[in-house]
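Visitor: Model the following, please.
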Amino acid sequence: MGNAVNLSPKHLLMVLSVVLIWGTNFIAVYIGLKGFPPFLLCAARFALAALPWVFFLPRPKASFKLIFGYGFFTFAMQFGFLFSGIHLGLSPGLASLILQIQVFFSIGLAFLFFQDRPGTWKIFGSLISFVGIGIVATHLKGSGTFIGLIFTLLAAFSWAVGNMFTKKVDADSPLSLVVWGNLVAFPFMVGVSLFLEGPVMILDSLQNMSWATIGAIVYIVYLSTHVGYGLWGFLIKSYPTSVVVPFTLLIPVVGFLSSALFLGEELPWWKLFASLFIMGGLVFNLLENQVKRWFGVIKD
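Guide: Now for the predicted structure:
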């Protein structure tokens, strides 16, 4: 078990690597969507993330219903909505920020299903963050981009529902759970792609696949999914959650900076202002005890 207060230098480098991988993953998604429609990109991601690894990693110790629920919400629903949101015009930087709202959806669902009552500070943090969402909503231009925002919020909610299933699944290997979850999501997303995007679009996308699209898929599958989730699972097992989870606050920072650097995404005042509210709310949630100490509510 790692140190309960500080990460070792090696593990600090590890967690920062995960933040960098996940923060820049939104650029890979953006590039991938230039070559593939959103549901086909999801299907490709799920197929390569699950196969052939599912033959080498044991199925998590849980009922099929729980594994299905985890895979359906954490992967099929989350990434189906997220990829669609970016496809409809929501910028990768904003998407990386909005997705963090899953923290507050998780708090609400944990209260409903596990009687895990949130404290006043967590509720206050949620309200602060949703002010940031309001700022984003009032400054988006075009109905497509606004629908993209709604879809990304639905992606965050789907991730939160998936977290409820994760609490019920006994997985010795976090990577095993990820692989089996992707296996569940794959046939569902193939069906959605065939129904909504159609065989003609799918065939055309596959026949005209560029090296940029291939590179984006490789990044999404092997770096973001396998390496990212594998390292994250190890860190969560090795350290208290309160030591590791606050590093997710850096993901939108990396998302914004990388999108501005590589995609030329603009950073007007309202994006920065909205980020302050959303990130401020996350600080109240993830660092609740520290915030209480700052205000003298609890003593060391």
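Visitor: okay, CA-based contacts and neighbour counts for the rest of this
Guide: Will do.
Visitor: my guess is Leu7 is in a strand, correct?
Guide: No. Per DSSP: H, G, I helix; E, B strand; the rest coil, Leu7 lies outside any strand segment and is coil.
Visitor: Look at it and say how many residues are nearby.
Guide: If you count neighbours by other CA atoms under 10 Å, Leu7 ends up with 18.
Visitor: The residue nearest the centre of the chain: what secondary structure?
Guide: Central residue of the chain (CA atoms, centre = their mean): Leu99, 6.0 Å from the mean position. On the three-state scheme (three-state DSSP), Leu99 is labelled helix.
Visitor: Please provide the structure for the following sequence as well, for comparison with the first:
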Amino acid sequence: MNLVTTRDRLLGLTVVVLWGLNFLAIRTALDHFPPFFFAALRFLVIAVPVVLFVPRPNVPARWLIGYGLGFGVGQFAFLFWAMDAGMPTGLASLVLQSSAPFTVVLGALLLRERLSAVQVAGIVFAVAGMTLIGWDRAHHAALLPVVLTLLAGLSWAFGNLANRRAASAEPMRVMLWMCVVPPLPLLALSLAVEGPGAGWDAVATSWTPAGLPALAGLTYIVLLGTLVGSGIWTALMSRNPAGSVAPFSLLVPIVGIAAAWIVLHEQPSVLALLGAAIVIVGAGAAVTGTHRPAAPAPGGQVASPAPVVSR
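Guide: Just a heads-up that it's a prediction; the model follows:
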């Protein structure tokens, strides 16, 4: 991880900690809010001030909407559903990193990006690690939460590709305006699945002693996980090579698993930890493996498969 300055290395590690602890905040909030409604609420509290105070970025609407549907609607609907259905918090932070190899594969299939031998080997490693984790979960608990988390990673990958196609010189503004897309689809999903009153009843009781931890979790996700964490990440990506910054995201599961172990007493099996190590190695190779330039995207931009990580 060859960042230019010590300050940037420390900032990168700060983001790792913020995003790793983000999964504890999600777990706390999901103990009070229904999953689809909470996913909508997580974006709604950002979307309102963005519409009022942040100028819209100059990017095609289809890519902004695609980014919001993939990263916002798909990723968080599946992730929160998975965690509500029993996906362990620490393991969720790890399996979500499947977005890295998914992004590389989709980039090759849809954007005609060429894969290096290192990237192919990394994808094979990551898939092997995910298979090991799935096999372990199938013998100890339900497999469905793992599948849902993989679908969250796949949705994130589709969002990454839309973000790359937007090719904006204002990535932070694009990220903020992406948050405008998910609330209505997620509220509609919540209405259809969870009913018209479940989410709003949870909001009404969030100011009670029982609901305050969930409100604190929501505040952490919005302020520290999204605005501070993504703001620092965007700044790092803007002044350092992407290959020097992207690997930091692979440290997030280490913080997530350790925090869940300490705070929630989630003790992963030896097999799951072995799978986690294989996934992190494979995803790292998939993201940072060198490859020949891909076919230029519109405007002369070259699409990169490296995930654009924002929480």
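Visitor: What does the superposition give as a TM-score?
Guide: For these two chains in superposition, a TM-score of 0.91 is obtained (TM-score structural alignment, normalised by the length of the first structure); 286 aligned residues with a CA RMSD of 1.7 Å.
Visitor: Looks like the residue nearest to the centre of the first structure contacts Thr152 (just checking).
Guide: Yes. Leu99 of the first structure is within contact range of Thr152, at 6.4 Å (criterion: CA atoms under 8 Å).
Visitor: related to what we said a few turns ago, which one in the second structure is aligned with the residue nearest to the centre of the first structure?
Guide: Under the alignment (TM-score structural alignment), Leu99 of the first structure pairs with Leu96 in the second structure.
Visitor: How about its match: what's its closest non-neighbour residue?
Guide: Gly153 (5.0 Å; CA to CA, 6 or more residues apart in numbering).
Visitor: Where does the host helix or strand of the one you found end up in the first structure?
Guide: Assigned by DSSP states H and E, Gly153 of the second structure falls within helix 144-166. Aligned by TM-score structural alignment, helix 144-166 of the second structure falls on residues 147-169 of the first structure.
Visitor: Pro55 of the second structure should be in a helix, yeah?
Guide: No. Secondary structure of Pro55 of the second structure (three-state DSSP): coil, not part of a helix.
Visitor: In the first structure, what residue corresponds to it?
Guide: Pro55 of the second structure maps onto Pro58 in the first structure, by TM-score structural alignment.
Visitor: now the alignment partner in the second structure of Leu261 of the first structure, what's its secondary structure?
Guide: Under the alignment (TM-score structural alignment), Leu261 of the first structure pairs with Ile262 in the second structure. Following three-state DSSP, we place Ile262 of the second structure in the helix state.
Visitor: May I see the buried residues of stretch 172-184 of the second structure?
Guide: Neighbour-count burial for stretch 172-184 of the second structure, with 16 or more other CA atoms under 10 Å as criterion, is recorded at Met172, Arg173, Val174, Met175, Leu176, Trp177, Met178, Cys179, Val180, Val181, Pro182, Pro183.
Visitor: thought Pro240 of the first structure was touching Ala4?
Guide: Yes. Pro240 of the first structure is in contact with Ala4 according to CA under 8 Å; the separation is 6.1 Å.
Visitor: between the two, which one's more packed in?
Guide: For Pro240 of the first structure versus Ala4, the count of surrounding residues by other CA under 10 Å is larger for Pro240: 15 against 12.
Visitor: what's the spacing between that one and Asn289 of the first structure?
Guide: Separation of Pro240 of the first structure from Asn289 of the first structure (CA to CA, to the nearest Å): 14 Å.
Visitor: hang on, the earlier thing: can you give me every residue that contacts the match of Leu99 of the first structure?
Guide: Thr149, Leu150, Ala152, Gly153 (CA atoms under 8 Å, 6 or more residues apart in numbering).
Visitor: residues contacting Ala108 of the second structure?
Guide: Ala108 of the second structure touches Arg114, Leu115, counting by CA under 8 Å, 6+ apart.
Visitor: The equivalent of it over in the first structure and Gly119 of the first structure: what is the separation?
Guide: In the first structure, the residue paired with Ala108 of the second structure is Phe111, using TM-score structural alignment. Phe111 of the first structure is 11 Å from Gly119 of the first structure, where distance means CA to CA.
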